[in-house]
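Asker: Generate a structure from the sequence data that follows.
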Amino acid sequence: MPSRPQAVLFDSGGVLMQPKGGRWNPRADFEDIMREHFPALTDEDLAGAIAVGDVFMAAAADATTPDYDDFHRAILSHLGITGTPELLADLRRPVPPASILEVFPEVLPTLRTLRERGVRMAVVSDAWPELPELHRALGLHGFFEAYAISALVGCHKPDPRMYRHASDALGLAPEQCLFVDDAPDLVEAALTLGYQGRAVLRTPPERPCPVDWVTGIDQLLPLVQPAA
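Answerer: Here you go, the predicted structure:
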């Protein structure tokens, strides 16, 4: 029976935080920005463009995280709109992260407890390079020793390099780390690589889950132990 892990490797979206309104891409203010530039756009127009963006992201699933401007160009092309530098910049204009993202209620107390116990932590996320800055703005800074971010590592989970980038940064073997993700198949992949794992399913699944799961990260506390 494996010993309790000494570190936790967290996915970010769906585990630590979620988008307000339930949509990751494009950003929650996409419709408002587009209507500022093109008032004649209808809800149907924008919904069709967002659907094209979903297809674009799905096509990139086996490669690295695409450039966000390229993502927006794909959406705009569907609308017959040229992605000028000014428009692309507006779609990426800085906004307070708390206006579009929120941390799950149990996350900060749990991270504080893990840190107090000496449990080491890292993030393994299919995300853009700005993720650490987003975490900082949401109060999640100071907890994670390392980030494995797909846009920087150059691959997506379940590529083994994503998991190993984090565990290697901590100087720990896979079996010493607990990988946590809201996608059970990505937890399965981690298990095959020798990591311990749990899925975070905030709504109980309708079908049997192939891996052990919890409904919140506070339920991970009994599963880990600090380094000796």
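Asker: switch to C-alpha atoms for all contacts and neighbour counts from now on
Answerer: OK.
Asker: What is the neighbour count of the closest residue in space to Asp126 that isn't next to it in sequence?
Answerer: Residue nearest to Asp126 in three dimensions, not counting chain neighbours: Ser150, with 4.7 Å by CA to CA, 6 or more residues apart in numbering. As a burial measure, Ser150 scores 23 neighbours (other CA atoms under 10 Å).
Asker: Equivalent analysis for Asp69, please.
Answerer: 16.
Asker: Would you map the helices across this structure?
Answerer: 30-37, 43-59, 68-78, 85-91, 107-116, 131-137, 150-153, 160-170, 184-192 (DSSP state H).
Asker: Report the buried residues of the fourth one.
Answerer: Residues of helix 85-91 classed as buried: Leu87, Leu88, Leu91 (neighbour count, 16 or more other CA atoms under 10 Å).
Asker: how far does that helix sit from the chain's center?
Answerer: Computed by CA atoms, centre = their mean, to the nearest Å, the separation of helix 85-91 from the middle of its chain amounts to 24 Å.
Asker: same for that helix, what does it pack against?
Answerer: helix 30-37, helix 68-78 (3 or more CA pairs under 8 Å, 6 or more residues apart in numbering; DSSP states H and E).
Asker: want to put them side by side, so please do this one too:
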Amino acid sequence: MPEPPRAVLFDFGGVIAEEGFHQGLRALAARNGLDETRVLQACHDAIYGSGFIIGRGGEADFWRALRAHISFRESDDEVRADVLARFRLRPHMLQLVHDLRARNIRCALLSDQIDWLDRLDARDHFFREFDRLYISYRLGKGKADASLFDDVVADLGVHPREALLVDDNAGNIERAVSRGLIAWLFTDEDACLARLAPLFSGQREISV
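Answerer: Sure thing, here's the model as predicted:
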């Protein structure tokens, strides 16, 4: 990357916060003696198949679709509460967002999330930390559709090569790169912070 980015796009679950959905589903599988991989796939199929992830279906549609694939004894409310409790913000990542914005680098939350994200914000108040929010259930489009990245950079008023995506999903990374963005696969906080360190040291270049 010849110049620092003008905008950084952060995923939520797995980057800004712990991945509560996957953690909660693994716990659900363990409690009910279910295969973890099967539960994760069933949830993926239900949340996309019901349209819940892009705001075209409701929560009741999601639960019906999920229970059609797997059987578990907990109520919908109990599973939701457990999942939400596992989304824990990462303070160092939020500090990174704050520091980037202090250097006039725009920061956006770009996340495939259902409306439970509003409940998390009501609890933790993190929306205010970002310049823009691009959430799939609000947009009617998720990161599985590569054109979303075109929409986001256009809205931010930056060239694709001026935007950096930080995401923990390899497929999202590939799709962002295919649209001309710089994209880094998030593995852990320390690695992410180290990779972005040149932005705070006055260096003109950071590695792609």
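Asker: returning to that earlier point: and Met121 of the first structure, which of the helices and strands packed on helix 85-91 of the first structure is closest to it?
Answerer: Among those, helix 68-78 comes nearest to Met121 of the first structure, with 27.4 Å by CA to CA.
Asker: which parts of the closest one are buried?
Answerer: Asp69, Phe71, His72, Arg73, Ala74, Ile75, Leu76, His78.
Asker: aligned partner of the third one in the second structure?
Answerer: I take that to be His72 of the first structure. Correspondence of His72 of the first structure to the second structure, assessed by TM-score structural alignment: Trp63.
Asker: Apart from its chain neighbours, what residue comes closest to that match?
Answerer: Trp63 of the second structure sits nearest to Asp76 (CA to CA, 6+ apart), 7.0 Å away.
Asker: any idea how far the aligned partner of Glu106 of the first structure in the second structure is from Asp45 of the second structure?
Answerer: Mapped onto the second structure by TM-score structural alignment, Glu106 of the first structure lines up with His92. His92 of the second structure sits 33 Å away from Asp45 of the second structure, taking CA to CA, to the nearest Å as the criterion.
Asker: which of the two has more neighbours?
Answerer: Using other CA under 10 Å as the criterion, His92 of the second structure and Asp45 rank with Asp45 on top: 16 against 13.
Asker: What separation do you get for the corresponding residue of the first structure for that one and Pro222 of the first structure?
Answerer: Matched by TM-score structural alignment, Asp45 of the second structure corresponds to Ala59 in the first structure. For Ala59 of the first structure, the distance to Pro222 of the first structure (CA to CA) stands at 39 Å.
Asker: Ok, Leu186 of the first structure next?
Answerer: In terms of CA to CA, Leu186 of the first structure sits 22 Å off from Pro222 of the first structure.
Asker: How about Tyr195 of the first structure?
Answerer: 17 Å.
Asker: Look at these two and report which has more neighbours.
Answerer: Tyr195 (22 against 8).
Asker: Is Arg115 of the first structure in contact with Phe143, as I believe?
Answerer: Yes. With contact defined as CA atoms under 8 Å, Arg115 of the first structure counts as touching Phe143 (6.9 Å).
Asker: what about the two, which has more around it?
Answerer: Neighbour count, other CA under 10 Å: between Arg115 of the first structure and Phe143, Phe143 has more, with 19 against 16.
Asker: how close does that one sit to Val15 of the first structure?
Answerer: Applying CA to CA to Phe143 of the first structure and Val15 of the first structure gives a distance of 15 Å.
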